[in-house]
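*Asks:* sharing a model that was predicted from the sequence below.
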Amino acid sequence: MHLNSAAPTADTPLVPTGKKPGRWRYWTGGMVLSLLLLVGIAVAFLDPWLRRMLEKQVAEQSQGRYQLRIGELHTSLWSRAMRIQNIELRPAKNNQLWQQTTLPRLLATIEEVRISGVGLGALLRGTLVPIDTVRVAGLRLRALQLPKANPNAKPLHEQLPARIPGLRIGYVSVLNVRAAYGSGRVPQTSVRRASFTAQDVLLSAAGATDTLRLGYASSFGVQVSGALGTVAEHRLRVGAVRYSSQRQQLTVDSLRVWSLRAMEQPGPVVRVRLALPHLRLTGLSAQALRRREVRLDSVSVVKPWLAATPPTQPPPALHHVLASYLRHVAVAHLRVSGGTLRLLGIRAKPQVQDIRLGADDMLVTAAGATDASRIWYARSWELRTGRVQTAVSAPVYWLGLQGTELITRTGVLRATGITLRPTMTPTALARYKRHQTPHITVRAPVLAVTGLDFGALTRRGALLARQVEVRNVRVLIAGDGRFPLNPKFSMVTQESLAKLPVRLNVRRVVLANSSIGTSYIGPKTQREGSITFNRINATLTNLTNDPRLMTAAAPLVGQASGWLQNSWNVRIAVRIPLLDPAGAHSGEGTFGPGSITLLNTMTEPTRLARFESGTVRRATVRFTGNRQQITGTMRAEYSDLKLALLSQAGGPDQKTLLTKVGSTLLNGIVIRDQNPRGLGPDKLKLGSMQSRRDQRVSVFSLWRQGLVSGLLNSIGAPQKLAQTISEQP
């Protein structure tokens, strides 16, 4: 065996001498080059093929209703990206194709679409395809026609190619969107600019059922500016809208709404004009919206200006309206600042300025509406306003308030700077009404209601309060006796309180340091007389029409004190069982001391009678009244009483020869110049109060009739004559 001949040396070549290198290297290189060449060719033809395929798919899937045109399409397998530019989607002009279809009829152009980070391996394997980003810029959309909702429409993830189970996109943005809806020259709805972003979009069956997502996205944001639309015969314009699902906050800036119909007359639905500078909602969860629920942390409304015309029929309750769209609506805190409200289409036309409103723990559902611990869906409300004005018994009276305050938690209601004034003179008012009617002017610095049961007020329409207090009220009441009496029964009676359609229960009413001035034009003299009551303090207890509380043993009790003409002290107490079917009531009062000449400001111009002298030391009355009459007695202690009859045709002192003779006879024969005469109680003449009741006049007029009849009878006038004079209007 020769080892040297078999083993190669260091100089021996690895390839036998005279032979070429192995061809497998060339084959490998050639295959790589060929593959690269094929890939290059494929890439070169991929973009045109994809563009044609997309255009063809749109035409086939829409059954010829749409034509898609793509200006440029570029793919990069190396960077796993695609860029598409100048996309146009056009509807077919054949109207018959759009008669029965579930597709919207729209025009769309897109400047650019960029897709990056496509999972090619997953795409080839037919698994969930990951995509890093999808960016759409310059979308212009015009919807010409929207079809009816298709209950059989497939969700978006089921419209993907069959071999692709879903897409997972890290970030989606649609920027610089302009959209419009409507086939007319002026679109019904339009958006000047909008943007949309979404994170972690899972376009699959799992994403569709994920309760933590909305529209397949885990979070998203929307920005809209310059939106304009028409809804329910109202035009809407929105300056800007922003929503972030991560921050759960929605803001609306510069919202304006105006009715397309005139607002002077009411219609079947409410009509509004609204200017809302700023609205912010926090806690608006996209996941809750998916469940048709809204649970807001706060709603803030800044300086809203609202004019509304109420509908002819009362609208349904708010929770009934919302129930069609949402199963549950809750708001932790509602705040409105600087609001203005005007109601049109009604005669009162109230206006409220500087509204500051707050509500806590609102539940706008059927359960919230019936919850006994809630008022107007909320646990508590606070309302404060600036100037309030409205017509009362329009167009007769105008009511103005400088401010109001309402706090349901403590049962407080306050009104400040109260003014009630007629819009016409006493004579014009009587002419407008065609009968005598009070012409009332009221000014009050403050009206305060405490212990008000807002729950009873809102749920049962019952007015229940612990106390109503009014201080420093100034009241002027004017009348014109030249017109006939009102043919209807007066409403200023105890019977009217008993017949109120609402339950009334006010434990205490306080009137402090107030005054009442009255004036009256005599029907024969056509001259105006006046009299004033000053420094009035009055208290009413048990003001109620509740049969359990209002009985003969527990009637309405009233006590009042004041000064006649600021000089003559007056005290009165009344007991009125409001539910007595006969209208029975009783009272007593004391007057004096003072000069009876204080009455001349009323008796001279209206009755042509002047008290020349007379000093009343004390007068006491006790009376009972009902629906037919008033009866009672008057004990008047006076001295040096002289009365003069007057004539309108007289001289400066309004006396003629006839009236002078009549006055002499009256003072000498009829009138007792002093009472009592002489010594002893038997010398005091009691005056009989007798006067029939005319239910066309108020209960206060009935009391005045009794005082007049008792006074005249006590000074010497026969009872029948005193009664006749007292019953004259």
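*Replies:* Thanks, I have it. Residues are numbered from 1 along each chain as shown.

*Asks:* make it CA atoms for all contacts and neighbour counts henceforth
*Replies:* OK.

*Asks:* can you get me a residue count around A573?
*Replies:* 18 (other Cα atoms under 10 Å).

*Asks:* also G30?
*Replies:* G30, neighbours per other Cα under 10 Å, totals 12.

*Asks:* what strand or helix carries it?
*Replies:* helix 24-61 (DSSP states H and E).

*Asks:* what's in contact with whichever helix or strand comes after that helix?
*Replies:* Next in sequence after helix 24-61, counting helices and strands by DSSP H and E, comes strand 66-76. Residues outside strand 66-76 that contact it (Cα atoms under 8 Å, 6 or more residues apart in numbering) are 46-48, 50-51, 54-55, 58-59, 81-92.

*Asks:* who does the very next helix or strand once past strand 66-76 touch, helix- and strand-wise?
*Replies:* As assigned by DSSP H and E, the chain's next helix or strand after strand 66-76 is strand 81-91. In terms of contacts (3 or more Cα pairs under 8 Å, 6 or more residues apart in numbering; DSSP states H and E), strand 81-91 is packed against strand 66-76, strand 105-116.

*Asks:* strand 81-91 vs helix 24-61, what angle?
*Replies:* Put simply, strand 81-91 runs at 20 degrees to helix 24-61, going by axes from the mean of the first three to the mean of the last three Cα atoms, to 10 degrees.

*Asks:* how near is G522 to Q436?
*Replies:* Using Cα to Cα, to the nearest Å, we find G522 at a distance of 12 Å from Q436.

*Asks:* now for these two: what residues contact both?
*Replies:* D480, G481, R482.

*Asks:* V616: which of the residues you listed is nearest?
*Replies:* G481 (28.9 Å; Cα to Cα).

*Asks:* which residues are in contact with that closest one?
*Replies:* Q436, Y520, I521, G522, P523, P729 are the contacts of G481 under Cα under 8 Å, 6+ apart.

*Asks:* what's the neighbour count on the fourth one?
*Replies:* By the criterion of other Cα under 10 Å, G522 has 22 neighbours.

*Asks:* ok, the residue nearest to it when sequence neighbours are not counted - contacts?
*Replies:* Nearest non-adjacent residue to G522, counting by Cα to Cα, 6 or more residues apart in numbering: T606, 4.3 Å away. Neighbouring residues of T606 by Cα under 8 Å, 6+ apart: Y520, I521, G522, P523, K524, T525, Q526, R527, E528, G529.

*Asks:* A further structure is provided below for comparison with the first:
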Amino acid sequence: MKKALLIGGGILIALAIGLFFYLKNRKLTDFNPLIREKLQSLVLKGSDSLYRLTFDTLIADVIDSRLTVTKIVLTPDTTVLQKMRNTGNAPKDIFKVSLDSLVVDGLNIADFTSNKNVDLNVLHVRQPSVEVFHAKTPKQDSADRLKLSTLRIRIAKQMNHLAINKVQILDMNVQLHTLSNDTVQKTSKFRNVNFLLDDVLIDSVAAIDSTRFMYSKQALISLQDLKFRTKDSLYLIGLDSITINASEKNVLISNFYIKPNGTNKAFRNKLKFIKERYTGQFKTVELKQISWWSIASSDYFRADEVHMNNGSLEVYTDRSLPPFPRSKVGNFPHQLLMKSPFPINLKRLKVTNFDLSYQEFNPKTDEKGEVSFKDINGTLENITNDPQLIAQNNIMKLDASAKPMGEGKLDAIFKFYLDKAKDGIFSVDAFLHPMDGRAFDKATRPLGMFGVEKATIKGMDVHVDGTNYNGRGTVVLKYDDLQIAALKQDGDKLKKRGFLSFIANSFVLIPSNPEKNTPVRKASAYYRRDVHKSFFSIIWKTILIGIMKTVGFDSGVKKVK
């Protein structure tokens, strides 16, 4: 009996060793046709016959629980695609995918070849190439979009579930082609894209699980060195890197920038009319608590906060060009928000440590004037174009502070009335703290042909109500010791006009407000907008008229255009 057991045990051990070496050496060659058929069937059925999967070799190793597939290509069937288009069921995005190899660890061959469950450990893909063809189609409502099942949902219907502990997609290159009438209108390229996904589950429940991103509980997606040109080729927009932490619902962008192509002169030569030139950057832009499900299911952008930190924006205008011929009515901040092609609900936009400068070239003086605001910190709240949310709160509010000309302090509150955006209704309340008025000299000399030789600003209160066509408000400017220098062009320099300066300071301008034993002067202001000029021109010129009236320069009000 004992001998029989030893013989039987020896035979079993021999059979096990033989089976091990057979499986190890054959690499499950006998199973390859079954696995190949299963993979191709999943793709074919899951895409309603739209996509075809081909590959060169498939090596399945049951001992190491590993599957390696090489030279994989996923392509759409053009005949099936045309039939889908004819019936209106074609997806807006068509894909072409190729990769040298795909490695799967933790493969259970029995589960995979059956039609039940697939549970994997790691799916590793390196350097894939993906082409996306995006067709511009009429906007669909959310109900219609939900009816269009994605490839992943259709694949999920072919089995009970597909679970993967970890997915690694490294160094992916993506080309996004935007189509119009089947013709490529624009191509954007994304290089070195990385996907790290944990706890991926594809089944009927996960397909509608709002806590998952791309079917994963945790996802980290990164892109580097992203660049693209604007449609008019005037600007290059880019960023150093973008990292999406889907599990925390956050996005971090590093060094976002916009740069004009060429110098001021080169930019000017591309224009027929006056147009502002922008140069800007932010060290970091962080989006917090993004609702991925709202974006994926219904093209609805929803987030709690966007925080833009350590940035600057330079705006340059060359007044030697002809005026812009078309009206700019309809381009106020809240009006642009209403023009968005999809609903937006952003609770808060924060800007910290931001510098803004406006430069204007005056051909009459052949010089550039500059108005700057340093160290801007502000919060814009209730950024939405959703009618239901606007009915609950109709005001988009900006509360900000800054250092005008790098000195003093300016506090301002902007209110944009979202329910009256068509008429451009807004208001501004601002307070300028005490500062040396000579700081404005570098703006008034080239732009206004006068210098500020002396002025002590004790404070300024401003209120402006604006519409598409006018600004109306009040200005209370408190100051002492106002003294200016009237200027004239002398060759390539500005020269003081002594007599005119004397007349202005002695007989025209009021040196202080309030004057001794008199109440503080309060000036009302009205400005009818030049529709070819910007939103900020209404605010600035309404305030300027109030300042002119306060200092006694009433004759200059008519020249404000």
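*Replies:* Arrived safely. Since this is a predicted model, take the numbers as computed values, not measurements.

*Asks:* residues in contact with stretch 664-673 of the first structure: which ones?
*Replies:* S639, D640, L641, K642, L643, I715, G716, A717.

*Asks:* what's the counterpart of the first one in the second structure?
*Replies:* Meaning S639 of the first structure. Using TM-score structural alignment, the equivalent of S639 of the first structure in the second structure is D480.

*Asks:* may I see the buried residues of the helix or strand containing that match?
*Replies:* If you go by DSSP H and E, D480 of the second structure is part of strand 470-490. By 16 or more other Cα atoms under 10 Å, the buried positions in strand 470-490 of the second structure come out as 470-487.

*Asks:* stretch 458-470 of the second structure too?
*Replies:* Neighbour-count burial for stretch 458-470 of the second structure [16+ other Cα under 10 Å]: K458, G459, M460, D461, V462, H463, V464, D465, G466, T467, N468, N470.

*Asks:* dump the residues you listed to a markdown table, plus secondary structure.
*Replies:* Shown next, in a markdown table, are those (DSSP: H, G, I helix; E, B strand; the rest coil):
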| residue | secondary structure |
| --- | --- |
| K458 | strand |
| G459 | strand |
| M460 | strand |
| D461 | strand |
| V462 | strand |
| H463 | strand |
| V464 | strand |
| D465 | strand |
| G466 | strand |
| T467 | coil |
| N468 | coil |
| N470 | strand |
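
*Asks:* what's the farthest-apart pair in these?
*Replies:* Maximum distance among these (Cα to Cα): 32.4 Å, for K458 and N468.

*Asks:* let me know the next secondary structure element after the lengthiest helix in the second structure.
*Replies:* Counting residues, the longest helix found in the second structure (DSSP state H) is helix 2-26. Later in the chain than helix 2-26 of the second structure, the nearest helix or strand by DSSP H and E is helix 32-46.

*Asks:* Y358 of the second structure should be in a helix, yeah?
*Replies:* No. Assignment of Y358 of the second structure by three-state DSSP gives strand, placing it outside any helix.

*Asks:* ok, now how distant is it from T317 of the second structure?
*Replies:* For Y358 of the second structure relative to T317 of the second structure (Cα to Cα), the value is 8 Å.

*Asks:* ok, now K189 of the second structure?
*Replies:* Taking Cα to Cα, one finds K189 of the second structure at 32 Å from T317 of the second structure.

*Asks:* try I221 of the second structure
*Replies:* Between I221 of the second structure and T317 of the second structure the computed distance is 39 Å (Cα to Cα).

*Asks:* what of T230 of the second structure?
*Replies:* Going from T230 of the second structure to T317 of the second structure by Cα to Cα gives 19 Å.

*Asks:* for those two, indicate the residue with more neighbours.
*Replies:* Between T230 of the second structure and T317, counted using other Cα under 10 Å, the more crowded position is T317 (19 against 11).

*Asks:* map the more buried one across to the first structure for me.
*Replies:* Checking TM-score structural alignment: T317 of the second structure goes with G479.

*Asks:* contacting residues around that match?
*Replies:* P426, T427, Q436, T437, P438, H439, S519, Y520, I521 are the contacts of G479 of the first structure under Cα under 8 Å, 6+ apart.

*Asks:* now do the helices in the stretch 301-450 of the second structure.
*Replies:* 333-338, 387-392, 441-448 (DSSP state H, counting those that start in this stretch).

*Asks:* return the most buried member of those helices.
*Replies:* helix 441-448 (a mean of 20; mean count of other Cα atoms under 10 Å).

*Asks:* so that one matches what in the first structure?
*Replies:* So helix 441-448 of the second structure sits over residues 600-607 in the first structure, by TM-score structural alignment.

*Asks:* following superposition onto the second structure, what is the mean distance for the matching stretch?
*Replies:* On superposition with the second structure, the mean distance recorded for stretch 600-607 of the first structure (mean Cα distance after the TM-score superposition for the first structure) is 2.3 Å.

*Asks:* please state the offset of that stretch from the chain centre?
*Replies:* Its chain's C-alpha centre and that of stretch 600-607 of the first structure lie 50 Å apart, by Cα atoms, centre = their mean, to the nearest Å.

*Asks:* list the contacts of the aligned partner of I258 of the second structure in the first structure.
*Replies:* In the first structure, the residue paired with I258 of the second structure according to TM-score structural alignment is L420. Counting by Cα under 8 Å, 6+ apart, L420 of the first structure makes contact with Y397, W398, L399, G400, I440, T441, V442, R443.
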